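1. structure, please.
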Amino acid sequence: MDIALIGIGKIAVDQHVPAIAASPDWDLAATVSRQGSVDGVDSYTDFARMLAERPEIRVVSLCLPPVPRFDYAAAALAAGRHVMLEKPPGASLSECHRLIDMARAQGVCLYATWHSREAAMVAPAKAWLADKTLKKLTVTWKEDVRRWHPGQDWIWEPGGLGVFDPGINALSIVTEILPDPIHLTEARLEVPENKQGPIAASLRFAHPAGADVSAVFDWRQDGDQIWTIVAETDGGTLALHDGGARMVIGGQDQTAEGPALTGEYPRLYANMARLVSTGDSDVDLSPLRHVADAFLLGRRQSVAPFYD
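-> Purely as a prediction, here's the structure:
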């Protein structure tokens, strides 16, 4: 199938373009971007023009920042195109619910992607935890914002999520692997004096069986990057490391089948191909709901200014 990629920035170049190129399901037929392009692919700067001139392109993948994404998604759905959303699926829950309603009314597919759920050991971790009683779960997600988001000012603005841009990846894994739903009870958000978005956050959650569930996100990490989830259960301890690429149970490393992290985006595009073929949508908003709750319940603490 032909697909159009909208927003040719870092994530599109690093992940989406290679995943589409390697896929047996997709042909990258057009791009839309004010600045970026892909060699050998028709490029547009006007999304409405692309929709009007290329009716054969049935699927649109949106890699824009969250705030402008809604207008593009709404236009694509109104034009009868299937839509794939980079995470987070929107700048607000209300936007996302509106897109769900539009997709249903138009009879097209909407896919809110969570790439970290496609890391190699996330599904095995979910299977292992399915029959266990959780006692404690701790998330530690610490990375260097300068390394992963150089010069991307939008991430600090309202709707950009701040440290929850990577933190929502952790929440997408937690909400996937836990057999029971959790909800946020308290949060502390550390906000640089010169920014709108938090640079660090500490979260606590309520678990239906009383397990101790907490998370720490920080964008000021030097040296090794830390993306770890540790679950203590009545059947032992499971740890996911490297963003879900590696799993350790009882001190023993578990072997992943296939690529650990590089397979995330290829699996997302394979999922989208299946959704289009079946006419289904997949829009799980639970990770974004936790982020919204953190902004509602979080105590703000002003910290030192941050400069990229």
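2. contacts, neighbours, all on C-alpha from now
-> Fine.
3. for residue 113, what are its contacts?
-> Neighbouring residues of residue 113 by C-alpha atoms under 8 Å, 6 or more residues apart in numbering: 84-89, 268, 283.
4. again, 6 Å this time
-> Shown in contact with residue 113 (C-alpha atoms under 6 Å, 6 or more residues apart in numbering): 85-87.
5. before we move on, what about residue 170?
-> With the criterion set at C-alpha under 6 Å, 6+ apart, residue 170 makes contact with nothing.
6. SS state for it?
-> On the three-state scheme (DSSP: H, G, I helix; E, B strand; the rest coil), residue 170 is labelled helix.
7. ok, so of the contacts of residue 113, who is nearest residue 220?
-> Nearest to residue 220 out of the contacts of residue 113 is residue 87 (C-alpha to C-alpha; 21.7 Å).
8. burial of the closest one, as a residue count?
-> Residue 87 has 24 neighbours, counted by other C-alpha atoms under 10 Å.
9. residue 249 too?
-> When neighbours are defined as other C-alpha under 10 Å, residue 249 has 17 of them.
10. surely it meets residue 238?
-> Yes. Using C-alpha atoms under 6 Å, residue 249 makes contact with residue 238 at a distance of 4.6 Å.
11. I have a second one here; can you model it like the first so I can compare?
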Amino acid sequence: MSAIRLALVGLGKIARDQHLPAIAATPGIELVAVASRSATLDGVAHFATLADLLASGEAIDAVALCTPPQGRRELAGMALSAGKHVLLEKPPGATVSELGPLVAAAQERGRTLFATWHSRFAPAVEPARAFLSEVPPRAVRVTWKEDVRVWHPGQRWIWEPGGLGVFDPAINALSILTAILPRPVFITSAGLDFPSNCAAPIAATLALADAGGLPVRAELDFLQTGPQSWDIVVETDRGTLTLAQGGAVLSLDGQVLSALPETEYRNIYKHFVELVAAGRSDVDLAPLQLVADAFLLGRRTLVAPFHE
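-> Take a look at the predicted model:
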């Protein structure tokens, strides 16, 4: 099978920091074009928009959408209609319901649609899942706190409707949670702090449970300074299991069980190549559904305005 000819749509911070090096390091896929209104890449064909790219006749097989989530549905539909495979950055869209027609379109056209959850590909996530498949969890505590000014500088879209606010990073925690726990969880209550000048929350507290009553508590914050907190702590009969550093390190009662270099995005593109070869799609909406449910049930509190 020849290498997948990929176009990257959107060339912002996440594309430059993660997608470009991952694509370059992944056998079976090559970057041949970029669509961006504000940035170019030396040696790669450039177009202002995806529509311009598709109209140009440039030979591509797939697109990776790294734009803000509010516009991904239209772009994904356009690419699928043109017979291209589609990789979606997380979150896969601005709403849950908009993804169903895209799944159907991919199936109808025999194309691959991959809704990526990069944190699920962190090295310690699978060992954590394997452990909890044998040792039932008794309680779970999630602490996901980071500095929006460091990770999303000047990205106003994150505070607009569909931008998710603090849930843009926190959905990573929910993607891990839904991967490692043996039973599905659901939101039972939520508290959402909205800056008075923003349409998305800057902090949140979630209570979740599974059908057996497993208590899950999540503390989410977008104003953490200093060391960042990306941790999931699970109490079990065999000890305290801690998945730290966003899924990079797994320990049991302080003893490290797994700690490997971060290869999340390389593994995403490796999986994408495998999906295309197998003619399959991979679209799990559970993390996005939990966010939607938090907005449905969340008690909203206005807090101080946010300024960069």
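12. stretch 220-229 of the second structure aligns to what range in the first structure?
-> Counting by TM-score structural alignment, stretch 220-229 of the second structure falls onto residues 217-226 of the first structure.
13. now do the helices in the first structure.
-> Taking DSSP state H as the criterion, the first structure carries its helices at 10-11, 17-22, 47-53, 66-78, 93-106, 122-129, 145-148, 164-177, 264-278, 286-297.
14. winner for burial among those helices?
-> Counting by mean count of other C-alpha atoms under 10 Å, helix 164-177 has the highest mean neighbour count of those, with a mean of 23.
15. how big's the offset between that helix and the second structure?
-> Once superposed with the second structure, the aligned residues differ from helix 164-177 of the first structure by a mean of 0.3 Å; criterion: mean C-alpha distance after the TM-score superposition for the first structure.
16. so which bit of the second structure is that helix matched to?
-> Against the second structure, helix 164-177 of the first structure falls on residues 167-180 (TM-score structural alignment).
17. ok, stretch 87-97 of the first structure next?
-> Going by TM-score structural alignment: stretch 87-97 of the first structure matches residues 90-100.
18. so how far is the matching stretch from its chain's centroid?
-> Offset of stretch 90-100 of the second structure from its chain centre (C-alpha atoms, centre = their mean, to the nearest Å): 11 Å.
19. endpoints of that stretch, how far apart?
-> By C-alpha to C-alpha, to the nearest Å, the extent of stretch 90-100 of the second structure from end to end equals 16 Å.
20. who touches it?
-> By C-alpha under 6 Å, 6+ apart, stretch 90-100 of the second structure touches 69-70, 72, 115-117, 162.
21. same check, this time on stretch 50-59 of the second structure
-> 35, 47.
22. what do you get for stretch 192-203 of the second structure?
-> 159-161, 164-166, 204, 220-222, 298-306.
23. please repeat the previous calculation with a cut-off of 8 Å.
-> 158-167, 204-205, 219-223, 295, 298-306.
24. check stretch 234-243 of the first structure too.
-> Residues outside stretch 234-243 of the first structure that contact it (C-alpha under 8 Å, 6+ apart) are 116, 119, 121-122, 125, 132-135, 170, 226-232, 246-250.
25. cool, stretch 216-224 of the second structure as well?
-> Residues from elsewhere that reach stretch 216-224 of the second structure (C-alpha under 8 Å, 6+ apart): 139-148, 166-167, 170, 202-209.
26. just the buried members of the residues you listed?
-> By neighbour count, with 16 or more other C-alpha atoms under 10 Å, the contacts of stretch 216-224 of the second structure hold 139-148, 166-167, 170, 202-209 as buried.
27. these in strands, which ones?
-> Applying DSSP state E to those, the entries found in strands are 139-145, 203-209.
28. ok, now which ones touch residue 156 of the first structure?
-> Residue 156 of the first structure neighbours (C-alpha under 8 Å, 6+ apart): 162, 195-198.
29. which residue sits closest to it, ignoring its sequence neighbours?
-> On the basis of C-alpha to C-alpha, 6 or more residues apart in numbering, the spatially nearest residue to residue 156 of the first structure that is not a chain neighbour turns out to be residue 197, at 4.6 Å.
30. quick check: that neighbour vs residue 85 of the first structure, distance?
-> 22 Å.
31. again with residue 100 of the first structure
-> Counting by C-alpha to C-alpha, the gap from residue 100 of the first structure to residue 85 of the first structure is 12 Å.
32. next one: residue 123 of the first structure
-> 21 Å.
33. now do stretch 79-92 of the second structure: distance to the chain's middle.
-> Worked out by C-alpha atoms, centre = their mean, stretch 79-92 of the second structure lies 15 Å from the chain centre.
34. right, I mislabeled it, should have said stretch 71-80 of the first structure
-> Centre-to-centre, stretch 71-80 of the first structure and its host chain are 21 Å apart (C-alpha atoms, centre = their mean).
35. now do stretch 154-173 of the first structure
-> 9 Å.
36. and it, end to end?
-> For stretch 154-173 of the first structure, the end-to-end distance is 24 Å (C-alpha to C-alpha).
37. so who does the aligned residue in the first structure for residue 208 of the second structure touch?
-> Per TM-score structural alignment, the equivalent position to residue 208 of the second structure in the first structure is residue 205. When contacts are counted by C-alpha under 8 Å, 6+ apart, residue 205 of the first structure touches 182-186, 212-214.
38. number of nearby residues for residue 261 of the second structure?
-> Residue 261 of the second structure has 10 nearby residues by other C-alpha under 10 Å.
39. where in the second structure does stretch 30-45 of the first structure align, residue-wise?
-> So stretch 30-45 of the first structure sits over residues 33-48 in the second structure, by TM-score structural alignment.
40. now that stretch: buried residues?
-> Of the residues in stretch 33-48 of the second structure, 33-36, 40, 46-48 count as buried by neighbour count, 16+ other C-alpha under 10 Å.
41. which residues touch it?
-> With contacts defined as C-alpha under 8 Å, 6+ apart, stretch 33-48 of the second structure is touched by 6-11, 31-32, 49-50, 53, 60.
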